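K.L.:
following is a predicted model, sequence given first.
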Amino acid sequence: MVILIAAAGKNNALGKNNELVWHLPDDFKRFKALTSGHHIVMGRKTFESFPRPLPNRTHIIITRQKDYNPEGCIIVDSMEKALEISPINEDVYIIGGGEIYQLGLPFSDKIELTRVFETFDADVFFPEINLDDWDLQQEEFHSKDEKHNYNFSYQTYIRK
């Protein structure tokens, strides 16, 4: 199954200047639990936003740069190639950024979205979810607290 996984603000904000615009520790834990042991597909800028490759995951990076070759990663130049080399009978997670989500949306079977209930100033956005194509299957609300400055919900969408 091809799964988009993201955290986005009410205005679909993802980040600014190649950084997230919020800090939600529980969302990081959920991301790690869902993606560990799987192939993760991302753009070069998303990969470069990490301090190091994420442990226990196979990194597939989509880039137009011909000489880009970070150690231990698979480099491709299209979403089609990224999905082609991913295991057929396993979940594959598309983890961003904005352009990569847009490219991956037509191939996706599921969206795991953390909706942050705030509007943010951003330069990268998650694509609009067309409810003619997607069913919201599950939603779990979390109130802001001492570790989380915003209300948020985990939302699971399945393609109709």
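P.N.:
Received the coordinates, thanks. All of these numbers come straight from a predicted model, not from anything done at the bench.
K.L.:
could you use CA atoms for every contact and neighbour count after this?
P.N.:
Noted.
K.L.:
need the contact list for the residue nearest to Ala122 when sequence neighbours are not counted.
P.N.:
For Ala122, ignoring the flanking residues on the chain, the nearest one in space by CA to CA, 6 or more residues apart in numbering is Lys16 at 4.7 Å. Residues in contact with Lys16, defined by CA atoms under 8 Å, 6 or more residues apart in numbering, are Asp121, Ala122, Asp123, Val124.
K.L.:
let's see it at 7 Å
P.N.:
Ala122, Asp123, Val124 (CA atoms under 7 Å, 6 or more residues apart in numbering).
K.L.:
and here is the other one:
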Amino acid sequence: MRLIWAQARNGAIGAGGTIPWHIPEDMRHFRELTQGHPVIMGRRTWDSLPERFRPLPGRANIVLTRDPAWSDEGARTASSLEEATSLYPDAWIMGGSQIYAQALEQASVLGVAALHVTEVDLDAEGDAFAPSIGPEWRPVATEPTEGWAISRTGIRYRFLEYARSQPVG
């Protein structure tokens, strides 16, 4: 199980149900990593996807909702993160902020093995924020290996992958 998100310097990941920047290279990176794997998201994240992209193609789309009557074309539902991850252990968790926080809090129980974070080199207005990455996570890969990539939209960004540190002892 893996988590994936993009965040601004100030930790913002969303504003008003949208991503507060446009980096096509990050969208391509997301698609390449998650293609062929289930994606787990909260209901607000599902609702924030433009209709033409719902469901995300080539992936089972699992939507977490407390409303047992909720349904939408192309969405599979789960009532909890535990249920979703037990049914789809090879899934990518793609948001939102509450789901990320819960997944990190229960990472060892849920089997979260990696975090894939796109750092965006700007401060953005936001109402949804990335969770704090604790000391149990260590960076294992950065692309580019030094400095920043520059999007065709002019925004600097880089991809980081974190793995859980092995307990000492």
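P.N.:
Noted; the coordinates are in hand. Everything numeric in this text was worked out from a predicted model, so none of it was measured.
K.L.:
circling back to that earlier point, map the residue nearest to Ala122 of structure 1 onto structure 2.
P.N.:
Under the alignment (TM-score structural alignment), Lys16 of structure 1 maps onto Ala15 of structure 2.
K.L.:
what's the answer for Gln138 of structure 1, then?
P.N.:
By TM-score structural alignment, Gln138 of structure 1 lines up with Ala141.
K.L.:
look up how far Gly96 of structure 2 lies from that match.
P.N.:
24 Å (CA to CA, to the nearest Å).
K.L.:
look at the two and report which has more neighbours.
P.N.:
Gly96 (24 against 13; other CA atoms under 10 Å).
K.L.:
okay, buried residues for the helix or strand containing Phe47 of structure 1 please.
P.N.:
Using DSSP states H and E, Phe47 of structure 1 maps to helix 44-48. Under the neighbour-count criterion of 16 or more other CA atoms under 10 Å, helix 44-48 of structure 1 has Arg44, Lys45, Thr46, Phe47 buried.
K.L.:
of the residues you listed, closest to Asn151 of structure 1?
P.N.:
Of all the buried residues of helix 44-48 of structure 1, Asn151 of structure 1 sits closest to Thr46, with 24.5 Å by CA to CA.
K.L.:
and Gly58 of structure 2, how many neighbours?
P.N.:
Neighbour count for Gly58 of structure 2, taken as other CA under 10 Å: 12.
K.L.:
quick one, what contacts the spatially closest residue to the match of Gln138 of structure 1 that is not a sequence neighbour?
P.N.:
Spatial nearest neighbour of Ala141 of structure 2, chain neighbours left out: Glu161 (5.1 Å); criterion: CA to CA, 6+ apart. By CA under 7 Å, 6+ apart, Glu161 of structure 2 lies in contact with Ala114, Leu115, His116, Val117, Pro139, Val140, Ala141, Thr142.
K.L.:
can you pick the most crowded of those residues?
P.N.:
Neighbour max across these (other CA under 10 Å) = Leu115, 23 neighbours.
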